[in-house]
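Trainee: need a structure here:
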Amino acid sequence: MGHITFLVAVVIATALAFDFTNGFHDTANAMATSIATGALRPKVAVLISGVLNLVGAFLSTEVARTVSGGIVDDALVTPAMIFAGLVGAILWNLMTWLLGLPSSSSHALFGGLIGAVWVGAGEHGVHFEMVVEKIIVPAVLSPVVAGVAALLATYLAYRLTRRARERTVGRGFRIGQIASASMVSLAHGTNDAQKTMGVITLTLISCGALGKQAGPPVWVIGTAGLAIGLGTYIGGWRIIRTMGRGITDIQAPQGFAAEAASTAVILSSASLGFALSTTQVCSGGILGAGIGRRLAEVRWGVASRMAVGWLVTLPSAAAVGAVAAAVVVHGGTAGIVVIAVLTAAVAGGIVLLSRRNPVRADNVNDAHDVAVRPSAPAVAAA
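Mentor: Model (predicted):
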């Protein structure tokens, strides 16, 4: 630990702050449908999800290795560049949370890192072939695969239970949702906590505390899992409302189908080192479940705004990361202080705006029409 300088400590703390925002930003991925159908009470849902996020962090490190030694050249990366990239990711997460928009925390992180490294080390510091293989291609395919799987599962669920009493079917699938939502939470911890592990590992490699191509130490795995678990327990209620009520009116069989499909896609991809966006996978599953139920209302306007958000996440976070890198790489300690103060000020402003119209556990299942309105005043979450 002798290589841990003040700057490295700041970067590690910032990475854990990002991990925390990842947790409350992405709570909806696992629990939105279970909360919407009444399978789990909101506070119970986020507690279960937070605990399983922590457990899931210990199941695999393949995605962490992709981040720490795949998308950027760890020989050229410095802690200052990583700090700048994290700033881009954190600010994008907070802004989309303010809008109730289910964007990808993963792509925000990758975009921030790519922009910062490109400015700090040049374009040769980014492995664009790995970006395409491990990020872009999975980003396009994963929500489609999850959507198709959820569509088929929903159709079969209603087909096989069409002669059963609706009340009995609903109760049975709500019980099933407790298990399926828990599996999504476990998969989220396995997939998303690893990204912060990868960033911290990359920082330790860049300062010489770890050897090249090293995996994350146990303390990194534990702290990353704890940070994302705590963030998940806070509950990103505004995004939960959008995913649970905004895309389609979810019934218990659909919720079970969407969660089961999402879990299968996330866990299978995490084992291969693909850094998927759990937000995109789960959103695709919910959309597929909506299409799979006859006469279900699918709100394509909300879905299209989400798709636009997905498209602009990586370049937007990259732009912020690039600007931050231009300041911190050339400004030294003073530049880092300036960016840190500006980031804290913007984050504080977003939190204050969020209090104008709070969304909490007790009103998260209210009408969907307050969600995802970029042009409206801030819609808040706890």
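
Trainee: going forward, measure contacts between C-alpha atoms and count neighbours the same way
Mentor: Noted.

Trainee: for Gly335, give me its contacts.
Mentor: 327-329 (CA atoms under 8 Å, 6 or more residues apart in numbering).

Trainee: and Ser68, by the same measure?
Mentor: Each residue near Ser68 by CA under 8 Å, 6+ apart is listed here: 74, 198-199, 201-202, 213.

Trainee: which among those residues count as buried?
Mentor: Among the contacts of Ser68, those scoring as buried are 74, 198-199, 201-202 (criterion: 16 or more other CA atoms under 10 Å).

Trainee: what's the longest helix in this structure?
Mentor: Using DSSP state H, we find that the single longest helix of the chain is helix 300-354.

Trainee: here is the second sequence; please produce its structure so I can put it next to the first one:
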Amino acid sequence: MLEIPLLLVVIIVVALIFDFTNGAHDCANAIATVVSTKVISPKVAVIMAAGLNLFGAFLGEEVAHTLGSGIVNTDMVMGCQALVLAALIGAIAWNLITWYFGIPSSSSHALIGGLMGAAVAYSGFGTLNGPSIAKKILLPLVLSPLAGFAVGFLFMSLLALGLWKVSRQRVSSTFHRLQILSAAFMATSHGLNDAQKTMGVITLALFIFHEIDTIHVPFWVKFICASAMAAGTALGGWKIVKTMGHRIFKLEPVHGFAAETSAALVITGASAFGAPISTTHTITACIFGVGSTKRLSAVRWGIAGNLVVAWVLTIPASALIAALSFWLLDLMGFVQ
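Mentor: Take a look at the predicted model:
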């Protein structure tokens, strides 16, 4: 009879809870613009996003490998079975705090910060895979919002150039329909990048518990992670939808199409590279880029300042919570 350690079961359940909150928290990434421009109803948008998040999660595992072996040195944390649990507690806590206040922070960076904080609490900074963190975490952390802003600005500028003789009514009518396709592309790319993050964490836990010999994502892990994210997406994140869809600048269908398509292109490219970027950072930056083509004053830059503060705080805040959680688990006797 197959025997699975109870702590591993707890870790997998907590990881799926994180995946669920990730889907609920980041639901706005895929549907904020399509809902705010009233192309489709919130209910239909959420169902579409949930299904395509599920589909996208099966399209690759490069990001999962980065989370599983590119943040902590697996040989140094091999005996620490509570590390992943502490990391997840830190990520979930930060997710819930920012979800409650309607702040579009990064679930991805919360999870990364949680892993880093728990690993450092276990055995110091030497547990961290410095070169991989610099190349696939910190560099994309800086570049993905910049790329999102640039691609959004360029894509919208090209659209405006090609459509300048077309009546506003016709443009609105055309992109009213096309935005459904861009939202679908965005939802698929979100599943491709974000669902893999929890896959990587569960795979790391399986490796630490000697259930697998290498960092390779089993099919059943893909299935349960994709399903949990889809269920979370179905719950929705309406406070964040409101922030992204209404408070940055007033979106029209053509703007929504440009922002979603630009973000999906950036996210898909990062996923192929194995970079666990923030889909929240990316779509928000794309919305700012698209809005800036209208006129700089059309964008509410005060909102940008608040979002940047949340982005900067996410990794250290979740790392601190994870470290405190690890020390508490140690006091409770869960650390061997």
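
Trainee: for the buried ones among the contacts of Ser68 of the first structure, which one is nearest Leu353 of the first structure?
Mentor: Val199 (29.7 Å; CA to CA).

Trainee: hmm, that closest one is touching Met81, no?
Mentor: No - look at Val199 of the first structure against Met81 with CA atoms under 8 Å: they stay out of range, at 11.0 Å.

Trainee: now for the contacts of Ser68 of the first structure: which two are most distant?
Mentor: Based on CA to CA, the longest span within those runs between Val199 and Gln213 and measures 12.6 Å.

Trainee: can you give me the neighbour number for Leu163 of the second structure?
Mentor: Leu163 of the second structure: 13 surrounding residues under other CA atoms under 10 Å.

Trainee: map it across to the first structure for me.
Mentor: Residue pairing (TM-score structural alignment): Leu163 of the second structure is matched to Thr161 of the first structure.

Trainee: tell me the contacts of its match?
Mentor: Val169.

Trainee: again, only using 10 Å
Mentor: When contacts are counted by CA atoms under 10 Å, 6 or more residues apart in numbering, Thr161 of the first structure touches 168-169, 253.

Trainee: of these, which belong to helices?
Mentor: Counting by DSSP H, the contacts of Thr161 of the first structure contribute 168-169, 253 to helices.

Trainee: overlap in contacts of Val199 and Met81 of the first structure?
Mentor: In contact with both Val199 of the first structure and Met81: 11, 113, using CA under 10 Å, 6+ apart.

Trainee: compile the contacts of Thr161 of the first structure into CSV and extend it with columns for distance to Ser180 of the first structure and neighbour count.
Mentor: Supplementary listing: these in CSV, determined by distance: CA to CA, whole Å; neighbours: other CA atoms under 10 Å:
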residue, distance to Ser180 of the first structure, neighbour count
Thr168, 18, 11
Val169, 16, 17
Pro253, 11, 26
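
Trainee: and those, which is closest to Thr263 of the first structure?
Mentor: After measuring those against Thr263 of the first structure - CA to CA - the closest member comes out as Pro253, at 15.5 Å.

Trainee: element containing the closest residue in space to the closest one that isn't next to it in sequence, please.
Mentor: Distances taken as CA to CA, 6 or more residues apart in numbering put Phe173 closest to Pro253 of the first structure, at 5.4 Å, once the chain neighbours are dropped. Taking DSSP states H and E as the criterion, the element that holds Phe173 of the first structure is helix 166-206.

Trainee: and the next helix or strand past that helix?
Mentor: Next element after helix 166-206 of the first structure (DSSP H and E): helix 218-234.

Trainee: mean distance, that next one to its aligned residues in the second structure?
Mentor: Here the mean offset of helix 218-234 of the first structure against the second structure after fitting is 0.4 Å, by mean CA distance after the TM-score superposition for the first structure.

Trainee: who are the packing partners of that helix?
Mentor: helix 6-37, helix 42-56, helix 166-206 (3 or more CA pairs under 10 Å, 6 or more residues apart in numbering; DSSP states H and E).

Trainee: so which residue is dead centre in the first structure?
Mentor: Most central in the first structure under CA atoms, centre = their mean is Ser105, positioned 3.9 Å from the mean C-alpha point.

Trainee: tell me the contacts of the residue mapped onto that residue from the second structure?
Mentor: Counting by TM-score structural alignment, Ser105 of the first structure lines up with Ser107 in the second structure. Contacts for Ser107 of the second structure (CA under 10 Å, 6+ apart) come out as 18-19, 21-23, 25-26, 91-92, 94-96, 98, 113, 194, 197, 277-280, 314-315, 318.

Trainee: Glu129 of the first structure too?
Mentor: Glu129 of the first structure neighbours (CA under 10 Å, 6+ apart): 70-71, 135-136.

Trainee: ok, and the most crowded of these?
Mentor: That'd be Ile71 among the contacts of Glu129 of the first structure, by other CA under 10 Å, with 23 neighbours.
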